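**Student:** Sequence first, then the predicted structure:
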Amino acid sequence: MKKLISTLSFILFMGIVAVSAQCCGGTTTANTSSCTKTTCSENQKSAEVKAYYFHASRRCATCQAVEAVSKEAIKEYYGDKVTFKSINREEATNKSLVEQYKISGTALLIINGDEMVNLTNDAFLNARNNPDKLKSKLKSTIDSMM
């Protein structure tokens, strides 16, 4: 019985993740693994950490929560030391950033020079129901990049 409940819980969880990804435009970036560091050859190491939240024009409640929680946490912990930018990936003015980071869906990226951490999965799993966990993840990620 316990095995059946575990299996059903896992299936339900995967369904929720799939629906979240579907409502927000499918894949997040070319690198979709959670909290992975990637080298971006176009960037040089800088002293400024930036948080980019890529989204579409049409956004679900979770998409809006990811932006609100991330923006609030970054402002609370870092003030003006860390830049947070919300970017509509469908607007032509943002095309160069979308191409630079190979964005094809909603994405929350933390960037410092050539170092990039993708927090999209953590953001979508926690923004609405466990915002403190997302804030903590943002803080630990940004602290490690400073």
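**Tutor:** Okay, I see it.
**Student:** For the rest of this, base every contact and every neighbour count on C-alpha atoms.
**Tutor:** Fine.
**Student:** Name the single longest helix found in this protein.
**Tutor:** helix 2-23 (DSSP state H).
**Student:** Buried residues of it, list them for me.
**Tutor:** Residues of helix 2-23 classed as buried by neighbour count (16 or more other Cα atoms under 10 Å): 20, 21, 23.
**Student:** hmm, who's touching it?
**Tutor:** With contact meaning Cα atoms under 8 Å, 6 or more residues apart in numbering, helix 2-23 is reached by 27, 59, 60, 62, 124, 125.
**Student:** Nearest spatial neighbour of the last one, chain-adjacent residues omitted?
**Tutor:** Same thing as residue 125. Excluding its sequence neighbours, the residue lying closest to residue 125 (Cα to Cα, 6 or more residues apart in numbering) is residue 17, at 7.7 Å.
**Student:** putting a second one here so we can go through both:
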Amino acid sequence: MKKITIMLLATLLSTTTISACTGNNTPESKKETVAKQKAAVEIIYFHGKQRCKTCIAIEKETKALVEGELAKQVKAGKVKFHVVDFSTEEGKKIAAKYKVTFSSLFVVTPKGAEDLTRFAFANARSNAEGFRKELKDKVVKAIK
């Protein structure tokens, strides 16, 4: 009985030590969690080597919004805009994460990614003002 008690105690202590060493209960991991919760909203536009007029319009209108109406939020670190060419090696890795195989637009928050590709293709060229307004509304809402 003593051997079993000693073995259980040894197992318990080694498990606690391993947990402490991996940092699962350290203040740093809590800080990382808080940082992730306060992470910036990312707007990611994916494209390939060849792009149509609509693909180009999606990037152009998104960039105009980010550099214009969302410039204050970008400067404050609340919004980030990335253009990813998935025909490059680095771009392929990022595209794989979002399961992207063609031009796409995503708004990414700590809670997840929203695929706005259909919306973008339907509006970027034919309704640029409406496209920017809707995208801005989604980003501002995600910041809050």
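**Tutor:** Yep, it's here. What you see is a predicted model, and the numbers here were worked out from it, not measured in a lab.
**Student:** What would you report as the TM-score here?
**Tutor:** Scored against TM-score structural alignment, normalised by the length of structure 2, the superposed chains reach a TM-score of 0.67; 103 aligned residues with a Cα RMSD of 1.3 Å.
**Student:** follow-up on the earlier one: next one: the residue nearest to residue 125 of structure 1 relative to residue 55 of structure 1, how far apart?
**Tutor:** 17 Å (Cα to Cα, to the nearest Å).
**Student:** circling back: okay, and the helix or strand following the longest helix of structure 1 goes to which residues in structure 2?
**Tutor:** Remark: after helix 2-23 of structure 1, the chain's next helix or strand is strand 37-39, criterion DSSP states H and E. Following TM-score structural alignment, strand 37-39 of structure 1 has no partner segment in structure 2.
**Student:** ok, residue 79 of structure 2 touching residue 41?
**Tutor:** Yes. Residue 79 of structure 2 lies in contact with residue 41 (Cα atoms under 8 Å); the separation is 4.8 Å.
**Student:** list residues touching both of these two?
**Tutor:** residue 139.
**Student:** List the residues that contact the spatially most central residue of structure 2.
**Tutor:** Nearest residue to the geometric centre of structure 2 (Cα atoms, centre = their mean): residue 108, 3.7 Å. Going by Cα under 8 Å, 6+ apart, residue 108 of structure 2 touches 41, 42, 43, 44, 114.
**Student:** re the thing from before, could you pick out the buried ones from the contacts of helix 2-23 of structure 1?
**Tutor:** If we count by 16+ other Cα under 10 Å, the contacts of helix 2-23 of structure 1 have these buried: 62, 124, 125.
**Student:** Closest one to residue 145 of structure 1 out of the residues you listed, please.
**Tutor:** residue 124 (21.7 Å; Cα to Cα).
**Student:** ok, so what distance separates the closest one from residue 107 of structure 1?
**Tutor:** Applying Cα to Cα, the value for residue 124 of structure 1 to residue 107 of structure 1 is 10 Å.
**Student:** likewise residue 58 of structure 1?
**Tutor:** In terms of Cα to Cα, residue 58 of structure 1 sits 14 Å off from residue 107 of structure 1.
**Student:** So for the two, which sits in the more crowded spot?
**Tutor:** residue 107 (28 against 11; other Cα atoms under 10 Å).
**Student:** is it true that that one touches residue 118?
**Tutor:** Yes. Between residue 107 of structure 1 and residue 118 there is a contact under Cα under 8 Å: 7.4 Å.
**Student:** which residue lines up with residue 104 of structure 1 in structure 2?
**Tutor:** Using TM-score structural alignment, residue 104 of structure 1 lines up with residue 101 in structure 2.
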